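> Okay, here's the prediction I keep looking at, along with the sequence it came from:
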Amino acid sequence: MASFVHDLWESIFTPGPTPTLLVATNATFAALQVVLAGMLYATLSVHFVVLSALCAGLWAAINWFARELQEHQRREEAQKRRALAARHHPRPPTPPGESETEVEATRSTASLRRAPPPPPLPLPLPLPVVAAAAGGDAEAAEAAAGLKRRLVEETLPSPSQGLKSGVSTEDEWEKVSENENEKDK
C-alpha cells in the first residue's frame, strides 16, 4: 500500500497516463458509482440516476483519452526509432537510370528530360471579341479593339489586393472618376 501511494505521488509529476494513476482513477470512479447507487436506493431520487450517468460518461471519456494518449506516445516512439534506424542505416542510392516511384520504374529520368514540354495554353479571349467573332458585330469588334491587356503578377495577390482582371478599358476608369467628381460638387 505504501508503494502504491508513493507511485501515485510520483505519477502526478510524470507526463502522460501512468498505470498507477489509471488504477487510482478507476477505483475513484467505481467508489463514486457505489456512493451514487447507495444514495439512489436511500432517496429514490431521479437526480442520482442522472449523476450516475454523468459519472459513467466521464469515466469512459477519461479511459478513452488515456488509451488514445498512450497510442499516440507509442506511435511517436516507433517513429523516432525508425528515424534513428534510418539515420544509422541509410538506404543505398538509386542507380542513375532508375526512378524511386513504382509508376515510373520502367521509364528512366533521362527519357523524361528528353520529352518535349507541353504546349502553352491559349489565353482566353475577352467577351466582346468572342461575340464579334460569333455574330460578326462591328461595334463589338471596335469595343474589343479598345481593350488593353494587363500583365498579371506571377505571385498570388494578398487578400487586401483582391484579384486582378486580365482586361480593362480606359473609358471605364474615366467614367468612374467623372462620377466621383460630380458627386463631390
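Cool, got the structure. Bear in mind that the values here come from a model prediction, so they are computed numbers and not experimental data.
> can we go C-alpha only for contacts and neighbour counts from here?
OK.
> can you give me the offset of the top helix by length along the chain from its chain's centre?
Longest helix in the chain, counting residues (DSSP state H): helix 46-88. Averaging C-alpha positions (C-alpha atoms, centre = their mean, to the nearest Å) puts helix 46-88 23 Å from its chain's average.
> Closest to the centroid, which residue in the protein?
residue 72 (19.0 Å; C-alpha atoms, centre = their mean).
> check contacts around the residue in the chain sticking out farthest from the centre.
Using C-alpha atoms, centre = their mean, the residue of the chain lying farthest from its centre is residue 42. It sits 52.6 Å away. By C-alpha atoms under 8 Å, 6 or more residues apart in numbering, no residues touch residue 42.
> Second structure follows, compare the two:
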Amino acid sequence: MVSFMEELWESVLTPGPSPILLKATNATFAVTIPLLIFLAIWDKNIHYWFLSLISTGLWLSINWFVKEDRIAQQKLDKEKAEATAAANAKTSDDSDTEMEPAAHPPPTGEVAGETTAPTGESSLVEPVEKHGDLKARAVSSSARSGVSTEDEWEKVSEGEQPKEL
C-alpha cells in the first residue's frame, strides 16, 4: 500500500496520465457513483441524482480524453519513427564524402534582390523603394497628460450641484 501511495504521489507530479493515476481515478469514481445512487434512493433527494449524473459524465470524459491522448501519442511516435527512418536512409550513403547541394543560378533577369520581367510581361514582385533612415516620431504635447486623475475628478465634481437633504 505504501508503494502504491508513493507511485501515486510521483505520478501526480509528472505531466500526462500515468497508469497508476488512472487506476486511482477509476477506483474513486467506481466507489463514488454507486454511493451517490444509494444516497439518492435512501434520502429521496434529487441533488444526489444530479451529482451521480455529473460524476458519471466526468468519469466517461476523463477516460475518453485518456484514450484520445494515447491515440495521438501513438500517431506522434509513429511519425517520429518514420522521420528517423527517413533521416537514416538519407545519411546511410555508401560514400564517405560529403556533398553540398548544387546551387541553382537565378533565372535570367534576376539580380540579387531585384526582379525584372521579360519584355511584354508585368512583374509579379516590385522592388521596394528606400526612402532613407527611419526617424523617431516627435511626441506632441497633447499626448502627454500633465493633469492628474484627482484634478480631473475635481473638474467633474465642479459641474455637479450639491444634493439637498
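Structure's in. What do you need? Everything numeric here is computed off the predicted structure, so don't read it as measured data.
> what residue of structure 2 takes the place of the residue nearest to the centre of structure 1?
Structural alignment places residue 72 of structure 1 opposite residue 72 in structure 2 (criterion: TM-score structural alignment).
> Distance of that match relative to residue 24 of structure 2?
23 Å (C-alpha to C-alpha, to the nearest Å).
> try residue 47 of structure 2
According to C-alpha to C-alpha, residue 47 of structure 2 stands 25 Å off from residue 24 of structure 2.
> Doesn't residue 15 of structure 1 lie inside a helix?
No - Residue 15 of structure 1: not assigned to a helix; according to DSSP: H, G, I helix; E, B strand; the rest coil it is coil.
> What is the neighbour count of it?
For residue 15 of structure 1, the count of nearby residues is 7 (other C-alpha atoms under 10 Å).
> same deal with residue 55 of structure 1?
Neighbour number of residue 55 of structure 1 under other C-alpha under 10 Å is 17.
> and it, what pairs with it in structure 2?
In structure 2, residue 55 of structure 1 lands on residue 55 (TM-score structural alignment).
> Excluding sequence neighbours, find me the nearest residue to its match.
Nearest residue to residue 55 of structure 2, sequence neighbours excluded (C-alpha to C-alpha, 6 or more residues apart in numbering): residue 33, at 6.6 Å.
> For structure 1, just list every one of the strands.
Here structure 1 has its strands, by DSSP state E, at 148-149, 167-168.
> got the contact list for the spatially closest residue to residue 18 of structure 1 that is not a sequence neighbour?
Take residue 18 of structure 1 and drop its neighbours on the chain: the residue closest to it by C-alpha to C-alpha, 6+ apart is residue 11, 6.1 Å away. Contact partners of residue 11 of structure 1, counting by C-alpha under 8 Å, 6+ apart, are 17-18, 20-21.
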